[in-house]
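Asks: structure for the following, please:
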Amino acid sequence: MEKKIGKYYWLWAFIFLATSLVAQEVQLTARSSRTSVGLDEPFRVTFSCNARGGDLIPPSFEHFIVVSGPYSSQQTQIINGSMSFSRELTYQLVAQEEGTFTIDPATLKIKGKEFQSNRLTIEVKTGVRKERSQSVPKSAGFEVDILSSKKAVYVGEPIVLLFSATLFEQVRDLNMLQAPNFENVLQQQLEFEQQSRRERIGGKIATVLDFDKRLIIPNKPGTLGGQELKITGTVQKPTGQRDFFNMPLMRWEQEVATAKIPAVKIKPLPTPQPSGFSGAVGELKLVREVSRTSVNGDESITLKLRIEGAGNFNTISVPELIPPQGFDLYDPKFNEKIRYSERGVRGFKEFEYLLVPQFKGQFILPQMEWTFFNTKKEAYETITLEETTLTVTGDALVEAEPNNDGTSPKIQRE
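Replies: Just a heads-up that it's a prediction; the model follows:
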């Protein structure tokens, strides 16, 4: 009997405590680890609430970049028969610009009601701009430089950006907080094997790591670059303490470095542009392949019209085929193979046509011309494909006879 009473006692006690927890006023607060920070100095913003369930929606963090997070945690305590609950959502941020900014409230939606936290005011001061020099910074664990393969290019000509980090301490998890944001460009991250080398800077050996490459192809003239990017990394730092064996104790801290994309001049293509020019730029070829030039009446011809080489394949279009008379021309099959590398965009685009003869006789595959801008010669170049004679033989077809008005004859099959 006593066991049953004890069992019911704890059950009612739990129900009472849970009810009192639900009944308490919902509180949502925001706090920051620092209210005054440097431009590249990470800090934490934490939102805390005492309600179970519901959707906790963070603000947009305008003027800031989320370095890491959100990290969530929750805790339940029972002290002297009183139960309390709390949960937290933490973000690590870094400022995008100098000034004094307000972080808007977070919002908690629960049981059809909305609750908002307090606002936070953060002062962002001028940080020390880290320029590549022959002296080692006292506090920076790493620096980042962005190098451009060219200082001036034509529209459609490729540029490679190399991201290189100088590591003064043990650094891991290098990551760009935002990718380069260019308008009117093709941007492609290149696959490559990261390379490191040792250099002496200010009497100290540092590791230089090439950790990222981007291929950029501009579509409009102007100036590309000039913007700053933020790169985060986790740096190993001494704590100032030592262990039992008198070895220094270390900890991992997150740091943010700022690097500026060098300005590259994008030159417009020369004017006047040839009448047949459609925007292709690079070192290119126009190829027309015919599977055979002599067929029987019940056979077909495969014709491929292809642009190949290195160029702005993101905007290149294969020209339309001028078909020969005396053949049925079916809708083409499109083929392409594109590779991105430090040399630009290489590969081909082609249309594959099927030609079926209507008559026997000899027919002309007309001459074609195609114009592109050759970046190596810095001049327009026109490729001419000479006309090709196609011969159709056999008894399945009759010879073609032109109509009186000069139009193509209708199909005549025996």
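Asks: C-alpha only now, for contacts and for neighbours.
Replies: Will do.
Asks: tally of neighbours for residue 241?
Replies: 10 (other Cα atoms under 10 Å).
Asks: scratch that, residue 256
Replies: Neighbour tally, residue 256, other Cα under 10 Å: 26.
Asks: next: residue 212.
Replies: There are 21 residues near residue 212, going by other Cα under 10 Å.
Asks: skipping its backbone neighbours, what lies nearest it in space?
Replies: Spatial nearest neighbour of residue 212, chain neighbours left out: residue 163 (5.0 Å); criterion: Cα to Cα, 6 or more residues apart in numbering.
Asks: could I get the buried residue list for the helix or strand harbouring that neighbour?
Replies: Here residue 163 sits within strand 159-167, counting by DSSP states H and E. By neighbour count on 16 or more other Cα atoms under 10 Å, the buried set for strand 159-167 is 159, 160, 161, 162, 163, 164, 165, 166, 167.
Asks: check contacts around the residue lying closest to the last one once chain neighbours are set aside.
Replies: The spatial neighbour of residue 167 that comes closest, neighbours along the chain excluded (Cα to Cα, 6+ apart), is residue 142 at 4.5 Å. Applying Cα atoms under 8 Å, 6 or more residues apart in numbering to residue 142 gives the contacts 165, 166, 167, 168, 169, 171, 257.
Asks: let's compare: structure for the following, please.
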Amino acid sequence: MILILCASFFNSWAQKAFIDFGKTNIAVNEAFTITIKVENAKVKSHDPFPTIAGFKKHALASVTSSNNKGNGQITTTDALIQNYYAEKEGTYVIKPFSIKVNGKVVESPGITVSVGPYDKNLGEPSKITLNDFLDLEKNKEYVDIKDEAFLGLSANKNEVFVGEGITVTLAFYVAATNQAILEFPPNLGNQLGDMLKKIRPAKSWEENFQIEEIAPVDVTINGKKYSQHKLYQATFYPLNNEPIIFPRVGLKMLKHQLPKGENDPMSLEARLKAKKVDKYYYTLPKRIEVKELPPHPLRDQVPVGVFSLYEIVPKKKIRTGASFEYGFRIWGEGNISAIRAPQINNNEHFSFYPPTINQSVQRAGQRVSGWKTFNFHSIPKEAGKYQLKNYFGWIYFNLNSQRYDTLKARTTIEVAGESLRNAEISAANVGSFYDDIDKESNQLSHNNFRKQVRYITNVLMVLMLAGMAFLIYWTYKDRQREKEEKKGKVSA
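Replies: Now for the predicted structure:
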């Protein structure tokens, strides 16, 4: 298997840069090389190679190689090779130098190079110009080595219920016997984004496995060994019974073509001379049938999966009026995010309050599992022994039994203390008000507020007028009496 991974896609890998020297005992017609190497990344930028007194710079070459360590981890190395040719025989001392590679300074120690007599077996160094090189490349014949690889989209189920999870994997597979050199392109991330727009079903809940690193995994398909490179994985939960259709999507890879006559694709010479061409791979379309759940009043609301109940009960003996906590944890395999709290109503025995909620979701292998906990606070109002199964229950569709099932509480609590059922009425101290309720009429009476106000106003005005008339009459009588008294005094 030969596959070169795009280093820019794996920013989580450790990057290491260093400088290597070629042979230090060379013929005058043999190249001395200085190489910049970067592991698990591309050489994106670098300073010029050093100028060496007595040597002339020739062609600059690049090569990318990979190494499978056998544990599923592949290390890639990107290299730039600078060739130098000596002007004459002699011993040359190269002083220590540094080159900035991808923004970081890489130090190199000094070295001594011995240049010997002309070696007739090597021939003369290449004297071709850039135009000559381009003409040679144009007329060069390349061989396309047949590759053994494919892009596949697989699902762990062909038929599901509404709300049942289906895990989909998009991966690139390379056979262990493959001899062609394939390379992920630099724009892999953009290509993947375009493919996912087509793959994701519109009316489904998605749990993305968040693949951040393409780590090859050995798999066997129809008896043949492959290396699987996962590009995307997610579990979808359909929200209705419409079929899920995954269309055909394509991935553009880079394939190395070798010059005619090169038979070893792993050799350095072959890699330096190889030409990269685009190679497209396509998935096959896939259809998933979605079935309706069996009839049930809550069919459109119940979760689907395999679940169990775990109860969290800090204390089982409590007193009336004292708050206590009860944790109702649902755990198992299914759409954890869509689980709703059990509906609990207040009653004459307990006052229940809305729960606090926390959850944990795990995505591994081909399944999504986890738990969701509803922590209820309640205040008991009556003493007695209570089985919480009479208050806490959660309905779901069990995929194992293909039936609706209910998770019921198993805990029993004991409550002691005085009854608080009528505590609010007693605190109000309304006397005999409730005693006379049965004696009163239950007929509705119509109260015309405005008419009553007008009536009262008229009565008040009549009273005011009568008062004013009385005052006037009293004042008039008082004045008459004063006049008569004055007349009597004059006559006397």
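Asks: quick TM-score on the pair, please.
Replies: Aligned and superposed, the two chains score 0.53 in TM-score terms (TM-score structural alignment, normalised by the length of structure 1); 262 aligned residues with a Cα RMSD of 3.9 Å.
Asks: any chance of the buried residues of strand 159-167 of structure 1 in TSV, plus distance to residue 110 of structure 1?
Replies: TSV is the format used below for the buried residues of strand 159-167 of structure 1 (distance: Cα to Cα, whole Å):
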residue	distance to residue 110 of structure 1
159	51
160	50
161	48
162	48
163	45
164	47
165	46
166	48
167	47
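Asks: farthest-separated two in those?
Replies: 159 and 167 (25.7 Å; Cα to Cα).
Asks: circling back to that earlier point, and the contacts of residue 142 of structure 1 as a markdown table, adding distance to residue 352 of structure 1?
Replies: Formatted as a markdown table, the contacts of residue 142 of structure 1 follow (distance: Cα to Cα, whole Å):
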| residue | distance to residue 352 of structure 1 |
| --- | --- |
| 165 | 47 |
| 166 | 50 |
| 167 | 52 |
| 168 | 56 |
| 169 | 57 |
| 171 | 52 |
| 257 | 51 |
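Asks: determine which two of those are furthest apart.
Replies: Top of the distance list for the contacts of residue 142 of structure 1 (Cα to Cα): 169 and 257, 13.7 Å.
Asks: higher neighbour count, the two?
Replies: Comparing residue 169 of structure 1 with residue 257 by other Cα under 10 Å, the one with more neighbours is residue 257, at 22 against 16.
Asks: strands of the stretch 1-150 of structure 1, residue ranges please.
Replies: For the stretch 1-150 of structure 1, applying DSSP state E, counting those that start in this stretch gives strands covering 28-32, 36-38, 43-49, 55-57, 64-79, 82-95, 99-103, 107-110, 113-116, 120-125, 142-148.
Asks: should've said the stretch 251-400 of structure 2
Replies: Under DSSP E, counting those that start in this stretch, the stretch 251-400 of structure 2 gives strands at 275-282, 286-291, 304-312, 317-319, 324-334, 350-364, 367-380, 384-387, 393-398.
Asks: which of these sits closest to residue 243 of structure 2?
Replies: strand 286-291 (4.8 Å).
Asks: who's in contact with the closest one?
Replies: 157-162, 238, 240-247.
Asks: relative to residue 62 of structure 2, which of the residues you listed is nearest.
Replies: residue 247 (38.7 Å).
Asks: hmm, residue 197 and that closest one touching each other?
Replies: No: using Cα atoms under 8 Å, residue 247 of structure 2 is not in contact with residue 197; the gap is 10.6 Å.
Asks: compare these two (neighbour count), which wins?
Replies: residue 247 (16 against 10).
Asks: mind listing what the counterpart of the more buried one in structure 1 touches?
Replies: In structure 1, residue 247 of structure 2 lines up with residue 227, judged by TM-score structural alignment. When contacts are counted by Cα under 8 Å, 6+ apart, residue 227 of structure 1 touches 260, 261.
Asks: where's residue 227 of structure 1 relative to residue 145 of structure 1, distance?
Replies: From residue 227 of structure 1 across to residue 145 of structure 1, the span is 13 Å (Cα to Cα, to the nearest Å).
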